[in-house]
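A.B. asks: please find the sequence and the predicted model below.
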Amino acid sequence: MLDRRAERETLERLLDSVRAGKSQVLVLRGEAGVGKTVLLDHLARQAAGIRVARAGGVQSEMELAFAGLHQLCAPMLDGAEALPDPQRVALRTAFGLSPGPAPDRFLVGLAVLGLLAEAARDRPLLCVIDDAQWLDSASAQALAFVARRLVAESVALVFAVREPAATAELTGVAQLVVEGLPDAAARDLLDSVLRLPADDRVRDRIVAETRGNPLALVELSRGLSPKELAEGFSLAGATTIPRRIEQRYQARLARLDADAIRLLLIAALEPQGDPVTLWRAAGLLDIGSEAAEPALAAGLIEIGTHVRFHHPLVRSAIYQAAAPSERRRAHWALAQVTDPETDQDRRAWHAAQAAEAPAEEAAEELGRSACRAQSRGGMAAAAAMLERAAELTADPRTRAKRTLEAAHITHVAGTPEEALRLLSIAEAGPLDRLEKAQADLLRGRISMTVNRGREAPPLLFAAARQLEGLDVRLARETYLDALLAGMFAGVTDADLREVAEAARAAPRSPQPPGPADLLLDGLAIRFTDGFAPSLPVLRRALSAFRNPELSLKELHWLWLAHIMAGNMWDEQTLDTARHLQLARDKGALNTLPLALASHIGAHVYAGDLVTAAHLRDELAEVSRATGIPAATYGTLLLAAWRGREDEARDVIARTEAEAVRRGEGFGLLIVGSARAVLCNSLGYYAEALTSSEAARQRPPVMGVEPWLALVELIEAATRLGETAAAEDAFAKLVETTRASGTDWALGVEARSRALLASGEDAESAYREAVERLSRTRIRGECARARLLYGEWLRRRRRRADAREQLRTAHDMFTEMGMEAFTERAGRELRATGGTARKRSVETGTELTAQEAQIVRMVREGLSNAEIGARLFLSPRTVEWHLGRIYDKLNVTSRRGLQS
C-alpha cells in the first residue's frame, strides 16, 4: 500500500456513499500484479459497519454455470424467501437447488438484485469480486445486470479485472484504472526487497522497465545476481510483464521436487481452495504432507483453513509449466474425490479434462452435465461442455451430433458467430437426414436473428421441406418461421406462395391443432387463396391465442397474432395487455420487448398516446437492462401520430436506416406508412403521397396491400387532385375491409369513400364513418373522420355544422396528445369562426420519465415489488424514487398519487 492515496480516497468515498444509503459500482482495471487485490483487501478492511461478501473468478471454473454467482450469494440465500415467486424460483433453479424450467437470464439477474437489496436491509452490503475476467458467462451477465440497476439499495459492487482481458459485460460501468506506483514509491519498494546494493542507474532502469508494477518489482528483482545489479537489468525478450512474472514463478517451481510440483498442480486445478479435497486427491497420487514444505518455503502457497496462492499468476504459471500428462493425472485425482452426488458437474468436468480422447464414458457424463446446466439457464456453460464432449467422442456420427447440439445451445446463448463456427464443424461430419435438416434450420434461425433480410427465408424453407417426413410438428413450426421470415424480408408474392403451398401440402400432426398450427393454416390459405378465404381459420387462430393458458412456445408467436389482428381489423385481439402480463408472469423477458412494442402500437390506435409514451420509456428501460434491442415499430407509430415533426422525423430516419441495413422489407413498409401519417397530419400532402406510394411498392406483408399505406394514400391523393391514384388504392382497400366486416374496417372504408364522393354520397359516407368508428376503441381514426367531415362541411360553407365536427375532433386530438392533428383541426375550426379550447395533456414535465412510469404504476395499484419487477429495479429503489416523487408533487403518501 505504498502511495495509492488517490485510489484509497476513491474507495473510501465509495464506502461513505454506501453508508449514506446510496448504491455504488466500480471496476478496478489494471495488469496482473499492479495491486488490485491489495486494494480490494484494503477496501474490505475499511468497511466498518458494512457486511462484506467476496467472490472471485477462477479460470478453471469458467465452464460451470453460475459458479461465481453462487460463491457470492450462497451466504445470503435465506433472503430469497422475500423475493417475488418468479424471481425466487428462477434463482433456486439457476443454483440447482430445485427443479424447474430453464429460467430467463434477466429474471435471474433481477432475483440477484432483489437478494442483494434484501441482504442490505439491516446494514449496507459490500460485494467484492476479484478476477472478474474469469467469471463464468452466466455469473458475469447477472452481475453486470445488477451493476446497472443499483440505485438506492445501500449496496456496493466492486470488481477487479485484469487488463487486457475482454469484459464487455462491464462496459459503461464506472472505472478506476490502477497503474504502476509512482517512481518514488516504486524505488522505496525496490529498496525494501533488494538484498544486494545496486547502482542508481540499474535501480532507475528496473523501475522504468517494470512501469512501477509492484509484483514485478518484487518478483523480478528477487534473486538478481551481483553481475546483473552491476551491469544492468532488462526485460528484453519478454512479451509482457505478467508473462515475465510467470517465468520467474516457473523458475522457482523448477527448484522443487516432483511431488511438491504435483501438489501445487492439484491445488491450481481445485478452484474452491478446500484443503480436505487437496489432500484427498494428493493421497490418490501417493503424495504425502511433506510435499507441501518446499512449496510453502518458496512462498508460492499457503495451506490453512483455505488454500491460497501468493498471486493468481502462480496458479497460471503452475498450469503452464505442467506437462499434459501431469495435468490429466491431477484432474483424474480431483474427479475421484469430488462428490458425484453434490457436485456432479465439477466432477464431470475434471473427468473430461483427465481423459485422453476418445473417452465415451467421460463424454456421456459431460453431456449429462450440459443438460443440467441448460436446465438452470447456463447456456454458455452447456455449450462448452457439449463441445468438449464432442472432442472426446470417437464415433464420427455421435461427435457430429454433439457438436450440432452445442451449436444450437450456443445460438440460444446469444453468440451467433460461435454458433456458426460449431455448425460448420458439425456439417463436416456424417449427419443423418434429421440432423441435416436441423442444421439447415439452425442456420436459417441464426440468419433470422442476425439479419432479418433475404438470406433466412430460403434456408428455413429448405429445412421445413426436409423435416416433413422426419418431425411433423417441427416441420410445421419451421414453415411458420419461413413465412414469417419471408414477410419480414419482403420477398416476392411468388416466393411466399411457394412456401404456403408446401405448408398446405405437408403432413399434419395427429395432435389437435394449437394456436400456431391454426396461424400457419390461415397464413397458408391467405397466400394461396386470398384474404377473404383465410379469415375463418385466422379468426380461430386469434381466438386460440386468447387462451390464458398459453405455453411459452405459443407466447413466442403471440406478437405475430397481434400483427395479424391489425391487418384483419380485429380490435379484440389487438388488446395486447394480456400478452404483456403473460410475458411478465411467465418470466419470459426475452419476449418482453416485442410484447411492449405491440402494446405501444395498440395504445396508439386506441388514441392513448400518454400511456403509449410511458410504455415506450419502459421499453427503453427493458432494452437498457437486458441488452435486447428495442422493437421500434410501436415507437415509430407513436412518433408519427403524436406529430412532433423533428422528433418524428428523427425516429423515422433511424428506423429506416436500420431496416435498410438489415434488408427488412417489413420495416420499410411501416416506415413509409408512418411518414405518410405524419405528413398528412402536417398537411404535407405531396410528401405523404410519395411515402405511401413507396410503401405500396413493398411486397405485401400479409398477402394483401398494407391498409395503413392505402388509407394515407387516398387522403393525400384526393387533396392533390390525383383521383386515379386514390381510386386504385380504394379498390385495393375494400378487398380487406368488406371481407373483415368490423366497424373499424367499414368505418375507415366509409371515410375513404367519402373523400372520393361528392354531395349527399359524401355526407352519408362521413356520417357512416363517424358512427362506426365511434363504436370502436380506435379513437385516432374516429377523430380523423370528424376532422375530414368538418373540413368537407366548411368547404361547403356549412360553418355551424363544421364547427361541431371540428371542435369535437380538436378536443379528441388534444386529449389524445396528437399535436399535429390538433393544430390542423384548430386551423380549420378558426376558419369557421370558432374558437379552439385549450386543454392540457398529462406530460409529467415535473417528473423524469422513470418517475412518471412509477406514478402510473402506483395508480394501477401495483406494489413496490411489482413496480420493481416491471422496471428492473429493487423495491428499495422504487421506494427511494417515490420519496423524490412525493417531494416534487407535494404529496405525502401513495394515496396522494391516486388523485
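C.D. replies: Everything's here; your move.

A.B. asks: only C-alpha atoms for contact and neighbour calcs from this point on.
C.D. replies: OK.

A.B. asks: and the helices in the stretch 551-700 of the chain?
C.D. replies: Under the criterion DSSP state H, counting those that start in this stretch, helices of the stretch 551-700 of the chain are mapped to 552-556, 558-567, 577-585, 592-605, 609-626, 633-642, 645-662, 665-682, 685-696.

A.B. asks: wait, which of these is closest to T10?
C.D. replies: Closest to T10 of those, according to C-alpha to C-alpha: helix 609-626, at 26.5 Å.

A.B. asks: hmm, back to that, can I get the helices of the stretch 551-700 of the chain in CSV with mean neighbour count?
C.D. replies: Shown next, in CSV, are the helices of the stretch 551-700 of the chain (neighbours: other C-alpha atoms under 10 Å):
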stretch, mean neighbour count
helix 552-556, 16
helix 558-567, 21
helix 577-585, 18
helix 592-605, 26
helix 609-626, 21
helix 633-642, 26
helix 645-662, 17
helix 665-682, 26
helix 685-696, 23
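
A.B. asks: for G288, find the nearest of those.
C.D. replies: With distances scored as C-alpha to C-alpha, the stretch of those nearest to G288 is helix 609-626 (50.6 Å).

A.B. asks: could you find the closest non-adjacent residue to T478?
C.D. replies: Residue nearest to T478 in three dimensions, not counting chain neighbours: A464, with 5.2 Å by C-alpha to C-alpha, 6 or more residues apart in numbering.

A.B. asks: please compare the first structure with the one that follows:
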Amino acid sequence: MSTSPPFRDRHNERDALDQLLSAVRAGQSRVLVVRGEAGVGKTALLDHLVRSAADFRVARAAGHEYEMELTYAGLHQLCAPVLGMRERLPPPQRDALAAAFGLSAAPAPDRFVVGLGVLGLLSAVTAERPLLWVVDDAQWLDKTSALTLAFVAHRLLAEPVGLVFAVREPSHVPELGGLAELLIEGLGDSDSRALLDSALPGRLDELVRDRIVAESRGNPLALLELPQSLTPTELAGGFGVLDASPMADRIEQSFLRRLDSLPAGTRQLLLTAAADPIGDVALLWRAADRLGLGADALAPAQSAGLIDVRGRVRFRHPLVRSAIYGTAPLPDRERAHRALAEATDPDADPDRRAWHRAHATTTPDEEIAAQLELSAGRAAQRGGIAATAAFLERAAELTPDPARRGGRALTAARATFESGAPDAADKLLAIAGLCPLDDLQRARLARLRAQIAFALRRGTDAPPLLLDAADRLAPLDPRLGREAYLEALGSAIFAGRLNEDVGPREVAAAARNAPAAGPEPRPVDLLLDGLASRFTEGYVASVAPLRRALHAFGPEPDDFMRWFWLPWLIAGDLWDDTMWHEVATRATQLCRDAGALIALPLALGNRAVVHLHAGEFAAAESLAEEAIAITDATGNAPVRYSSLLLAAWRGAEAETLEYATWGLENVLARGEGRGIGGHGYATAVLFNGLGRYEDALAAARTACEYDDLGIHGFALVELIEAGVRCGALDEAAEALRRLEERTNAAGTDWAHGVRAWCTALVSEGAAAEENYCEAIDRLARSRVAIHLARAHLVYGEWLRRENRRADARGHLRTAYDMFTRTGAEAFAERARRELLATGGAARKRTVDTRDLLTPQEGQIARLAREGLSNPEIGAQLFISPRTVQYHLGKVFTKLEITSRGQLGRLPESKLRAV
C-alpha cells in the first residue's frame, strides 16, 4: 500500500534532498528540517530520500502523539538497530545509553552524556558506510528525544551522517530551531489538476475541479482525499457548500466518512491500532484476540486503503490515526487501551502497560495510580523528568484520595519545573492547590510557585513570594525554611533597586529572625548567615562569615548546583579571583553532568565572565553563546550579561549599546534591578576604554547608586578613573574611600591591586608611582590579566605626563600587547595613542591565532596542548572524536604545524590569544 501521495513536480525539493545525500557521501554531515502542513507531501519526500540512499545505512523513526510522555521513545527507534556497537564507546557513554534505554538499572543518565553517546554511535556506524536518520512527525517526539536529537544535530560536522526531520511547524519543536529548513508548499494549479484527474476516473465538471483545486491549495493529500467526501451530485455540478475549517480537519473528515462505512469490528480494530504507537503487529493481534476480533476485521480497512500491517502497523497517513482516535467514543477508546494493557508483558514493558491501563479508565483507581507512580520513579532513573511529570500528573488524576492526589500533583509540578518547563509546572500547581494539602505542603507549593516566578523573570514579584514561603516553612521545617530565606535573599539581590518594599535588607532582617542553624550548620546555613550580615551590618562585618561560607560550600553536588550563583557573586564581591574561578568551573561541570538546563546558562555566563577577566575572550564568547542558545530553547530568563560585558571590554560600541538597550528594556520589563547596575558598569568600561570619560562617569554613577552584590565594587573603579579624567576629583575621592573600605577588608591581591592603581590615579609624585608599582606587582599574582594590562596602561599614561617617556614606553607597549592579544581593542587603541605620544612605535599587529581560529578551534587547541585525547576533548566539549580531529586538522593548517606535540612548543601567549 502506498503511504504517501504520488509525486507531482517537487523537482527543487528532490534536488535539495539529493544534494544532502551527495554531501554526506563526501563525508560531510547534513541536517535538514522538512517543514510543511499535514498532507503536503513531506512523507513522500522522505520516502524518496530513503529510496535514493540505497548505499546508506538507514534508520527511520516517527513521533507518535500518544508516546510523547515515554522517555527516549523516539530516540530508541533510531538507535535500536545499532545499539550493539555501544560496546565501542567509553564506559560513561555506554552506561548512559544503557540506562536511557532501560537496558540497566543504573541511575538517571546525564542528557548531555546520552547525546555524546549517540554521537559516538554515529561515529562507530559511519566507519563502515554513510548513515541516514529520518524522523517523520517530529512534532510528536517525546521531549527528551527531541532535546537529545537537537543536541546531536547541532554538533554534527565531520561524520558522514544525514539527519532529516519532518515537522508541521517549527514552533511545534522549538528544540530544532536554528537548523536548516526546506519548506514544502502546495502544488501549482496545473499539477494539482493532473493529480486530481488521476484520482477521479471519468469526466469531472470544470467548476467542481476548480473549486477542489482552490480549496485544497495544492495539498496533495487533500486533492486525493477531499473528492472522496463529495456526492456524485456535488461532483457533477458543484452544489456543495465550501468548508472553512482548517485543511487538516477537512482531510480528517474525509477519512472519517470512509471509516463510517466500515463494520463495527473493523473500526474497533483500527482504534486499537491507533491507540498503540509502537506499531507492533503481534501486540495488535494479541489485543484483538482479547476484543474477540479476528483477521476478517482487518480486510475492509485494508481494502479502504487506511492501514497496512505488513511487518509493522502503518496508517495511510498520521491524520488517519488522529482522526480515528480523536473522534472515537470514550468507551471504545477505553476498551482499546484495556486490551492493549492486557496484551502488554508486565515484566518486559511495565511502563507502557501502566500507561494503557491509565487510559483505559476515567474512574479513580489507586492501584493504577500507584503503578503510574512506580513508572514515574523508573522514568526519573532514566533521566526522563518530563516523563516523570506526565506519569505523576495522570496518577494524580486517577488518585481517589484528594490529599494523596495533591501530593502527587505537587511532586509532578516539581519534576516539570526541574525539566525546564516552568509554565507547565504552574498549571500542575493549580491542580495541587485545589486539593486538601496540609500546612507543609501548602508552604512547599508557595515556595515552588515563587521559584517559578524567579526562574521566569528574576524580577520584583519573586522576593515577596519567596519571603512569604520562607515565613510559612520556617516553623514547620526549619531546614527548608532557611533554604527559602536564602532563595528570597537571592531573588531580592536580583530585583535590587527596583524592589523597595522587599529588598535585600528587609529579607536579611527576616532571615536573622529565622530558626538557628543548629550545632552543625550546613554550607547553606553559613551562606544565609553571611549574606544576612552583609545586608544588615555592612560589607566589612560580612567578609569573615562569607569567606567561611565560601570555603565550606560545595561538598554535596546537588547543593552546590542549586546555590552556586550566590557563592560566585560573593567571591567576586570579595575580590577572590581563585574562588571566583573555582566556583564557576565546578558549577559549569556539575550542571553539564546533570543536564540542568535552568541552572546551566547561569553557570556558563559566570564562567564566561571569569574567562573575560583572565583575558581569555574567545573562551568567554564560546560559553556566552552557549548560554544564549539554551535560554532561547527553554524560554527561561535570558542570560546575556557576559555577552554585554565582553562587547564592552572589546570596545565594540555599537554592539555594546545594542546589548545595553535591549538588556535595559528587558530587565525593566521583568523588574530585575540588578541589571541596571550591570549595564551601567559595562557601559562605563566601554567609554573608559574609548576615552569618552564624561559618558563613562555618567554610566558609572548609575551603577554606583545602589550596592549590587558583585557589581558595586567593580563600578567604583570605573567611576574613579572617569572622575579623575573629567576633573570630578571630589567624587573620585569619595568613591576611592568606599573602594578602600572594601578592598582592605577583602585583602586579596586582586583587591589590593585595583585599590593601589585607583589610589595612584588620585595621587601625585612618589606616592602615585609607589601605588602603580604595587598594583602591577599585586595583579601579576592574580588571575585577572585584563586588570594587570590596565594597570600597565594607567602607569604608562602617568609616566608620559611626568615626561618620563622612555619609562612610559615599556609599560604602554606591555599594555598594548596584552590588550591586543586578548582582543580589548579600545583599550589597545588607547595604549597605542599614548605610545605614539612618547615617540615610540606600536608594532603593527600581525595576523595571529585570534584572527585565525574560531572559539571552538581555540578551545580544542588548548585542550590538546594540555594532553587530552580526542575522545576526552569530545567528552568535555560535547562533540564527537571525529569532529575533534576535523577541527584539529584546521588548527594545524592555520598554525602551520603538523602534530599535537608542536602545540606544546608554541608560546603560551599564542594560545591565550585564541
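C.D. replies: Happy to help now that I have it. As the structure is a computational prediction, the values presented were derived from the model and not from experiment.

A.B. asks: G721 of the first structure in helix, strand or coil?
C.D. replies: coil (DSSP: H, G, I helix; E, B strand; the rest coil).

A.B. asks: with the one 10 residues further on instead?
C.D. replies: Using three-state DSSP, the three-state assignment for A731 of the first structure comes out as helix.

A.B. asks: aligned against the second structure, show me the partner of it.
C.D. replies: Using TM-score structural alignment, the equivalent of A731 of the first structure in the second structure is R737.

A.B. asks: contact partners for its match?
C.D. replies: R737 of the second structure is in contact with no residue at all, counting by C-alpha atoms under 8 Å, 6 or more residues apart in numbering.

A.B. asks: look up how far L434 of the first structure lies from the residue nearest to T478 of the first structure.
C.D. replies: Applying C-alpha to C-alpha, to the nearest Å, one obtains 11 Å for the distance of A464 of the first structure from L434 of the first structure.

A.B. asks: of the two, which one has the most company?
C.D. replies: Neighbours per residue, other C-alpha atoms under 10 Å: of A464 of the first structure and L434, the larger number sits with A464, 31 against 16.

A.B. asks: kindly provide the distance from that one to A357 of the first structure.
C.D. replies: Using C-alpha to C-alpha, one obtains 36 Å as the distance from A464 of the first structure to A357 of the first structure.

A.B. asks: ok, now V412 of the first structure?
C.D. replies: As judged by C-alpha to C-alpha, V412 of the first structure and A357 of the first structure stand 28 Å apart.

A.B. asks: cool, and V193 of the first structure?
C.D. replies: For V193 of the first structure, the distance to A357 of the first structure under the criterion C-alpha to C-alpha works out to 47 Å.

A.B. asks: higher neighbour count, those two?
C.D. replies: For V193 of the first structure and A357, the more surrounded residue by other C-alpha under 10 Å is A357, and the numbers stand at 17 against 14.

A.B. asks: counterpart of the more buried one over in the second structure?
C.D. replies: Residue-level alignment of A357 of the first structure against the second structure, with TM-score structural alignment as criterion, gives T363.

A.B. asks: cool, and E879 of the first structure?
C.D. replies: Checking with TM-score structural alignment, E879 of the first structure has Q885 as its match.

A.B. asks: list the buried residues in the helix or strand harbouring its match.
C.D. replies: In this structure, Q885 of the second structure is located in helix 881-895 according to DSSP states H and E. Along helix 881-895 of the second structure, the positions that meet the burial threshold by neighbour count (16 or more other C-alpha atoms under 10 Å) are P881, R882, T883, V884, Q885, H887, L888, V891, F892, L895.

A.B. asks: what strand or helix carries the counterpart of the residue nearest to T478 of the first structure in the second structure?
C.D. replies: When the two structures are superposed using TM-score structural alignment, A464 of the first structure falls opposite A470 in the second structure. Element membership of A470 of the second structure, judged by DSSP H and E, is helix 462-476.

A.B. asks: now that helix: buried residues?
C.D. replies: Buried-residue list, helix 462-476 of the second structure, by 16+ other C-alpha under 10 Å: 462-474.

A.B. asks: name the helices or strands packed onto it?
C.D. replies: The criterion is 3 or more C-alpha pairs under 8 Å, 6 or more residues apart in numbering; DSSP states H and E, and the helices and strands that helix 462-476 of the second structure contacts are helix 439-457, helix 478-495.

A.B. asks: so how far does the last one sit from its counterpart in the first structure?
C.D. replies: It refers to helix 478-495 of the second structure. Helix 478-495 of the second structure differs from its equivalent in the first structure by a mean of 1.6 Å after superposition (mean C-alpha distance after the TM-score superposition for the first structure).

A.B. asks: mind giving me the packing neighbours of that helix?
C.D. replies: The contact analysis (3+ C-alpha pairs under 8 Å, 6+ apart) places helix 478-495 of the second structure against helix 462-476, helix 504-512, helix 523-536, helix 674-690.

A.B. asks: quick one: residues in contact with that helix.
C.D. replies: Surrounding helix 478-495 of the second structure, the residues in contact under the criterion C-alpha under 8 Å, 6+ apart are 447, 454, 458-460, 462-467, 469-475, 499, 502-504, 507-508, 511, 514-515, 517, 524-525, 527-528, 566, 671-675, 708-709.

A.B. asks: re earlier: mind putting the helices of the stretch 551-700 of the first structure in JSON lines, distance to V108 of the first structure included?
C.D. replies: Shown next, in JSON lines, are those (distance: least, C-alpha to C-alpha, whole Å):
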{"stretch": "helix 552-556", "distance to V108 of the first structure": "17"}
{"stretch": "helix 558-567", "distance to V108 of the first structure": "24"}
{"stretch": "helix 577-585", "distance to V108 of the first structure": "13"}
{"stretch": "helix 592-605", "distance to V108 of the first structure": "15"}
{"stretch": "helix 609-626", "distance to V108 of the first structure": "11"}
{"stretch": "helix 633-642", "distance to V108 of the first structure": "28"}
{"stretch": "helix 645-662", "distance to V108 of the first structure": "31"}
{"stretch": "helix 665-682", "distance to V108 of the first structure": "32"}
{"stretch": "helix 685-696", "distance to V108 of the first structure": "42"}
